[in-house]
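# take this sequence and fold it.
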Amino acid sequence: MRDNFMIASSSSLERAWGWRDLITLGKPRVVMVMLVCVVVGMGLASPSLPPVHLVINGLVGIGLTASGAAAFNHVLDRRLDALMLRTAGRPLASRRLPTSYALAWASLLSVAGVGLLAWQVNALTAWLTLASLLGYALVYTAFLKRATPQNIVIGGVAGAAPPLLGWTAITGELGPEPLLLMLIVFAWTPPHFWALAIHKHDEYAKAGVPMLPVTHGDAFTRLQVWLYGWLTVAVTLLPFVIGMSGVLYLIAVMGLNARFMVWNFRVWRGRDSQAPLAAFWFSIRYILGVFAALLADHYGMLLLAQS
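Next up, the predicted model:
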C-alpha cells in the first residue's frame, strides 16, 4: 500500500512539472532569434569564415546566458504573468514549477554560460554578456517594466546586444561596426514590442504594467510605432552609407523596409484591429531578414573579391 502511495505521489509530481517546463523558462524561440543575430555579428566580424571553436563556444555560452536571463524574467514576472491571458500558462505563473527550482535553474544556466565564454571565448564577451543579463533580468524586468512607459526604449539596450556579442566573440574588440549592428536592434525594438502592447492593451492594464498604450493611449502609441519605424528604416541604411555593406544589402533592405512600413502604416491608421499583432509577427521576420541580408552581402562580396 505504501509503495502504491509513493508511485501515485511520484506520478502526480511528474504531471505537475517536467523538463519541458525548464526548457520553457529559457524562452527558446526568443533565444533562437537572438542567436541568429549573434551569428551575423560573428560572420561580419571575420574577413572569411570565423573560427569554428569560437562560433560553437560563443553560441553555446551566449545561448545559455540568454536562457538564464529569460528564466530570471519568469521568476520576477510570475505574479504579473498570472494576471495576463498570454502568460498565465507559464510554469511559474500557473504554479506548476516551484520558484526555488526556477531560481536554481536560472542561476545554473547563467553561471555556465558566462563561465564558458570567459574560459573558451574571451573576457570582453563574457563581461558584456553578463552585463546584458543583468540589464534584462534586473534593470528592465525588476525596475523599468514597472516604473516607466519608456521601459522598452531604455531596456532595449540589453536586448540589442546579441550582434555586438557575436562580433566581440570573434575579435575580442569593440568598434563602430558592432555598435551599429546593436543600434539597428535598439531602433527596431519599440515598434516591434509596442505593436504587441497595443494588441494586449487590456491585459497590461489589468496587470498594472505601465506600457505605453496603458499610460498614453492607443492612438499615441500607434503614432510612436510609425515614427520609430522610420527611425529603424534610417538606421538600417547606415551599413550601406558607411561602406559596411554593398548594393545587394541595399536592395534587400529597401524591400524589407517597404513591407515593414506598410504594416506600421496600418498600425498607425488604426482601422484594422488585427494590424498590431500582424505587424508584431512580421517585425520578427523583418529583423531576421535584415541581418540575413547583411550576412549574404558580406560573403557575396568576399566571393567576388576572390574570383
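# okay, CA-based contacts and neighbour counts for the rest of this
Noted.
# buried residues, the lengthiest helix in the chain. List them.
Looking across the chain with DSSP state H, the single longest helix is helix 275-306. Of the residues in helix 275-306, those with enough neighbours to count as buried (16 or more other C-alpha atoms under 10 Å) are 275-280, 282-283, 286-288, 290-299, 301.
# just stretch 138-155 next, same as before
Under the neighbour-count criterion of 16+ other C-alpha under 10 Å, stretch 138-155 has 138-142, 144-145, 148-149, 151-155 buried.
# let's see this one next to it:
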Amino acid sequence: MSLKALGVTAQHGLGGHWRDYLALCKPKVVAVMMFTAWVGMLLAAPGSLPWEALLFGTLGISLMAGSAAALNHMLDRHADALMQRTRRRPLPSGKLDMGHSLVFTGVLGISGFVILLLLVNPLTALLTLLSLVGYAVVYTVFLKRATPQNIVIGGAAGAMPPLLGWTAVTGQIEPMALVLFLIVFTWTPPHFWALAIYRKDEYARVGTPMLPVTHGEDFTRLQILLYTALLLAVTLLPFGMGISGWLYLLAALGLGGTFLYHAVMLLRTRSRQRAIRTFLYSIVYLLGLFGALLVDRYLGLWFAALA
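Have a look, this model is predicted:
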C-alpha cells in the first residue's frame, strides 16, 4: 500500500522544513545514545581525553545514528501511517517525500562514515557502520516482523554507542567497553517491552509480532521482571571488576532496585498506565546509571590527585 493510497500527500513542498528533517533523525533517541557514547569516551581516557576524539567522534557517530534513524523511518513509513504514535512522523504525514529523505539519509550516513574513518579510526568507522546496518536493515527489515524476540536480537545495534565512544578514544575494544555494551543490551528489552505493552493494540493492527502481541501481556510482564533482575546483576560488573567505586555501586543498587519495583508493580497491577511509567523510568534509569559511572570515575581521580 502506498502513502498516496493512505491519503497522504506532501504538505510542505518536495523539500520539507528543516524541523521535518530533524524529526526524521529521532533526535531524542540519538541524544540518549550520544550521552552513553560520551560516557564511553570519558571513561576510556579519564582526565586526558583527546579533543579530536570528542569532537569528530561525536560528529561522526551522531551523523550515522541520525542516518540509521532516518532509514528506519523510510522503511517503516507504511506501518507508521497506521499507528497513533507514529502517524505524524514526517513521511507518513506527507511533510517529506521519499526522494529528498533518501538523499538526506545518504548524505548523513556517508559524511559520518568518512569523518570516523579519516579523523577518528577505522575500527570505530566499521563498528558504527555495522550498527547502522544492524538497526536500519537487519532489525527493521527482517527481525521486527519475523520474531517476537526482535528487540532482544536487534538490541545489539542500539547497545553500540558506549562501545563506539570507547573505541573512538582508544582505537581498540577492551573489557570495560564490552561491559558498557552489555548494560545497554540487557536494558533494551525491559525498556522497549514496557512501551510495547502500552502500544500493544497498535502493533497488533499493523501485524508487528511484538512480544505482548504474540505471547500476551502477562508473559511480557514476567520477561520484563526477569530481564530487569538480570540487568541489576550486570550493572554490578564495573564494581566487581574494580573499575568503579562505592558511589557507583550505591547508585546502581538504588536505580536498579527502583527499576525492579516498577517491574514488580507492572506484573502485579497489569496496568497499561504502569507500563508507560515503567518505560519512562527506564530512560531516567539509563541516564542516571551512566551518569553515576562518570561521576564515580572522576571523583575518584580528583580525590587521588588531592592525596
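# picking up where we left off before, for the longest helix of the first structure, packing partners?
For helix 275-306 of the first structure, the elements it packs on are helix 28-45, helix 176-199, helix 247-269, judged by 3 or more C-alpha pairs under 8 Å, 6 or more residues apart in numbering; DSSP states H and E.
# got those helices as JSON lines, with mean neighbour count and distance to N73 of the first structure columns?
JSON lines is the format used below for these (neighbours: other C-alpha atoms under 10 Å; distance: least, C-alpha to C-alpha, whole Å):
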{"stretch": "helix 28-45", "mean neighbour count": "21", "distance to N73 of the first structure": "13"}
{"stretch": "helix 176-199", "mean neighbour count": "22", "distance to N73 of the first structure": "16"}
{"stretch": "helix 247-269", "mean neighbour count": "19", "distance to N73 of the first structure": "28"}
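# any chance of these in TSV, with distance to A169 of the first structure too?
Formatted as TSV, the entries for those read as follows, by distance: least, C-alpha to C-alpha, whole Å:
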stretch	distance to A169 of the first structure
helix 28-45	7
helix 176-199	11
helix 247-269	24
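# quick one: which of the ones you listed is nearest R90 of the first structure?
helix 28-45 (13.3 Å; C-alpha to C-alpha).
# tell me what that closest one is packed against?
helix 52-76, helix 162-171, helix 275-306.
# just the residues contacting it, thanks.
Taking C-alpha atoms under 8 Å, 6 or more residues apart in numbering as the criterion, the residues outside helix 28-45 of the first structure that touch it are 49-50, 55, 59, 62-63, 66-67, 162-171, 178, 181, 288, 291-292, 294-295, 298.
# using the aligned residues only, give the average distance of it to the second structure.
Average distance between helix 28-45 of the first structure and its aligned residues in the second structure, after superposition and using mean C-alpha distance after the TM-score superposition for the first structure, equals 0.5 Å.
# that helix aligns to what range in the second structure?
Correspondence between helix 28-45 of the first structure and the second structure is established over residues 27-44, with TM-score structural alignment as the criterion.
# thinking again about what came up before, out of the helices and strands packed on helix 28-45 of the first structure, nearest to R96 of the first structure?
With respect to R96 of the first structure, and counting by C-alpha to C-alpha, the nearest of those is helix 52-76 at 12.6 Å.
# now do the closest one: which elements does it pack against?
For helix 52-76 of the first structure, the packing partners by 3+ C-alpha pairs under 8 Å, 6+ apart come out as helix 19-25, helix 28-45, helix 99-120, helix 123-134, helix 162-171.
# so which of the ones you listed is the most packed in?
Relative to the other members of these, helix 162-171 carries the highest mean neighbour count by mean count of other C-alpha atoms under 10 Å, namely a mean of 28.
# which residues does it contact?
Counting by C-alpha under 8 Å, 6+ apart, helix 162-171 of the first structure makes contact with 34-35, 37-46, 50-51, 54-55, 58, 62, 121-122, 124-125, 128-129, 173-174, 178-179, 181-182, all of which sit outside it.
# if you set the cut-off to 7 Å instead, what comes out?
Contacts of helix 162-171 of the first structure with the rest of the structure, by C-alpha atoms under 7 Å, 6 or more residues apart in numbering, involve 34-35, 37-42, 45, 50, 54, 58, 121-122, 125, 129, 174, 178-179, 181-182.
# superposed on the second structure, where does that helix end up, distance-wise?
On the superposed models, the aligned residues of the second structure are on average 0.3 Å from helix 162-171 of the first structure, with distances taken as mean C-alpha distance after the TM-score superposition for the first structure.
# the inter-axis angle of that helix versus helix 176-199?
150 degrees (axes from the mean of the first three to the mean of the last three C-alpha atoms, to 10 degrees).
# helix 162-171 of the first structure corresponds to what range in the second structure?
Going by TM-score structural alignment, helix 162-171 of the first structure lines up with residues 161-170 of the second structure.
# how many other residues sit next to E217 of the second structure?
Summarising burial for E217 of the second structure: neighbours were counted as other C-alpha atoms under 10 Å, giving 22.
# swap in the one 5 residues further on?
Using other C-alpha under 10 Å, L222 of the second structure has 17 neighbouring residues.
# element containing it, please.
Under the criterion of DSSP states H and E, L222 of the second structure resides in helix 217-234.
# that helix: which residues count as buried?
Under the neighbour-count rule (16+ other C-alpha under 10 Å), helix 217-234 of the second structure has 217, 220-225, 227-229, 231-232, 234 buried.
# what do you get for stretch 50-62 of the first structure?
Counting neighbours by 16+ other C-alpha under 10 Å, the buried set in stretch 50-62 of the first structure is 50, 54-55, 57-62.
# distance from the chain centre to that stretch, please.
19 Å (C-alpha atoms, centre = their mean, to the nearest Å).
# do the same with stretch 88-100 of the second structure
Remark: stretch 88-100 of the second structure is offset 23 Å from the chain centroid, using C-alpha atoms, centre = their mean.
# buried ones in that stretch?
89-97.
# what of stretch 77-90 of the first structure?
For stretch 77-90 of the first structure, using 16+ other C-alpha under 10 Å, the buried residues are 77-78, 80-84, 87-88, 90.
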